[in-house]
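Participant: any chance you can model this:
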Amino acid sequence: MWRSLARPVCNCSSLLVRSYNTKVKTKPLPSFRLPSSRSTFAPLGVKSVGRPGPPPTQAQTQSSGSGSAPAPKDRARRDEEITAAYITFVDENGELHRNVRLENALQQFDRSRYFLIEVDPTARHPVCRLFDKKALFEKAKQSKKKKTTTPESVVKEIVFGWNVSPHDMGHKLNKARQFLDKGNKVKVEIVSKKGQASVTRSDQQETMAKVVAEMEEYKLSKPPKLAGSSCFMQFERK
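Facilitator: Sure, this is the predicted structure:
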C-alpha cells in the first residue's frame, strides 16, 4: 500500500525538476587567462616600474623646473630659477659632473656660500657652475662704483650776453671757478639777448678775449667758437 502511494509523489517531483531546468538557462562562467611568464605583478598600492630610460632632453625638461619666479633680464638664471631638470654641474673645485638632476645638484654644496649659476643655457644639459656669493657681491659693488657719476663727467653751463657789464661778468665767472674747483667742467656761452643792442664782430672778439684772460688759471679745453650770434668755449681744471 505505501509503495503505491509513494510512486505518484516521486513522479510529481521529477516532473517539477525537469520543467524548472527547461525554463532556467545557466550562464557559462567567464574564461580566465593566466598571465604569461614574462608578466610581473606589483604589490597592492605599488606601481610596476620597468627599466629606466635615458634622461630627457633639454626640450623635454624645460618645463620641469622648480616653478620659482624667473630671473631678471640683466643676469643669468641661478639656483631654483634654472628651468632644466638635468644639468652639467661644475663644482667648487672645477670638476665636471654630467647629467645631474638639478634637485640633486642643489643639495651638493653650501647654499649660504655659493650660487649655482647657468653659464651655458644652450647646451643639451645646461652648464651650471658654482660662484662664490661674496666675490659676486664685491664685483657688483665695484661695477656700481664705476658707474657712479664723477665730478669730471659733469659739465656746468654759464650763460651771459654780449653786453654784460664787468660786474655781472665777474660774478658769472666766479661761479664758474667754484664749479671748476669741485672738479666739474664749465661751458661758457655768450649769446645775444632780446632787447639788447647788437654788437660788432670786433666787440665779440674783445669779450671772448676778456673771458679767456679771466680764466687763464684753468685749462681751455675747447677754444671759443662762434656759431651765428653765439659763442661757446669750455674750461676744465688743469
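
Participant: for the rest of this, base every contact and every neighbour count on C-alpha atoms.
Facilitator: Fine.

Participant: now do the strands in this protein.
Facilitator: Ranges of strands in the chain, per DSSP state E, are 86-90, 96-101, 114-120, 127-132, 155-161, 185-191, 219-227, 230-236.

Participant: now do the second one against strand 86-90, angle only.
Facilitator: Between strand 96-101 and strand 86-90, the angle formed by their directions is 150 degrees, by axes from the mean of the first three to the mean of the last three C-alpha atoms, to 10 degrees.

Participant: want to put them side by side, so please do this one too:
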Amino acid sequence: MSKFKKRGFVRRTEEPYKINEKIRAQFVRVVGDNADNEIHDIDSARRMAQNQNLDLVEISPKADPPVCKIIDYSKFKYEQKKKQKEIKQKSQKTVVKEIRFGPNTDDHDFQFKLNHAKGFLKDGAKVKAYVHFVGRTIVFKERGEMLLLKFAQELEDLGKVEEMPKLIGKRMTVMLAPKVQKAKS
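Facilitator: The predicted model follows:
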C-alpha cells in the first residue's frame, strides 16, 4: 500500500473544462444545438442545462463573457479524445532513408543506388546520401563532393536539396526532401 493511500490522499486528474457548479463567472454566453446563443446569468444557464438533463460546460473561459455549451459532458470528452486521436494519426511521420557511397563508387553502383533513391522520394521519404571515407580515402574529398552533387542533380525532378554536401568527421552528407506533387486538375 502506498503512503498516499494510507493517509487518505487521492490523486485526481484535473478536468480540462469547468462544468456546472465549477463555473465561477456571473454571466455566460450559452451556445449549442438546444440553446438560444444569448447571454444569461449563471443560475439560469445551470437551470436550462438541468431541465434538459445535461451539463453546462465552459468551452471558452477567456471570452468576455465566457462561452458555455449545454451538452452531455462524458460524450463531449469522448469526442475531444477522438478528435485528438485523428489529429495524431494524420500528422505525418518523416522517414529518412540513408544511401551510402564510397569515394570510388563506379557508374553501375551509382545508377543502382540512384534508382533506390528515386523510389524512396516517390514514396515521400527523405533521402540522406553520404560518402563514407575509410582510412586514407579522406584525401579524395573532392571526388566525394562531386559524387553527391551529381546524385542531387540526377534527382532534382523528384526532390529538392535541403542540405548541400558537407563533411562531418569521415562522412560527407547531402539531404534531399521529396518535392510536393501538384494535383492535376
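
Participant: TM-score for the pair, please.
Facilitator: The TM-score (TM-score structural alignment, normalised by the length of the second structure) is 0.57; 158 aligned residues with a C-alpha RMSD of 4.2 Å.

Participant: one step back: of the strands of the first structure, flag the one that's most buried.
Facilitator: Across these, the average number of neighbours (mean count of other C-alpha atoms under 10 Å) peaks for strand 86-90, which reaches a mean of 24.

Participant: the longest helix in the first structure is where?
Facilitator: Ranked by number of residues, the top helix in the first structure under DSSP state H is helix 2-23.

Participant: do the second structure as well
Facilitator: As assigned by DSSP H, the longest helix anywhere in the second structure is helix 73-90.

Participant: could you check the angle strand 55-60 makes with that one?
Facilitator: For helix 73-90 of the second structure against strand 55-60, the angle by the same axes, to 10 degrees is 40 degrees.

Participant: residue 119 of the first structure reaches residue 130, doesn't it?
Facilitator: No. Using C-alpha atoms under 8 Å, residue 119 of the first structure is not in contact with residue 130; the gap is 9.7 Å.

Participant: quick check: nearest residue in space to residue 187 of the first structure, chain neighbours excluded?
Facilitator: In space, and not counting its chain neighbours, residue 187 of the first structure is closest to residue 234: 4.3 Å by C-alpha to C-alpha, 6 or more residues apart in numbering.

Participant: how about the contacts made by the corresponding residue of the second structure for the one you found?
Facilitator: With TM-score structural alignment as the criterion, residue 234 of the first structure lines up with residue 176 in the second structure. With C-alpha atoms under 8 Å, 6 or more residues apart in numbering as the criterion, the residues that contact residue 176 of the second structure are 126, 127, 128, 152, 159, 160, 161, 162, 163.

Participant: shared with the first structure, which of the residues you listed?
Facilitator: When you map the contacts of residue 176 of the second structure onto the first structure and apply both residues aligned by TM-score structural alignment, their matches' C-alpha atoms under 8 Å, the shared contacts are 126, 127, 128, 160, 161, 162, 163.
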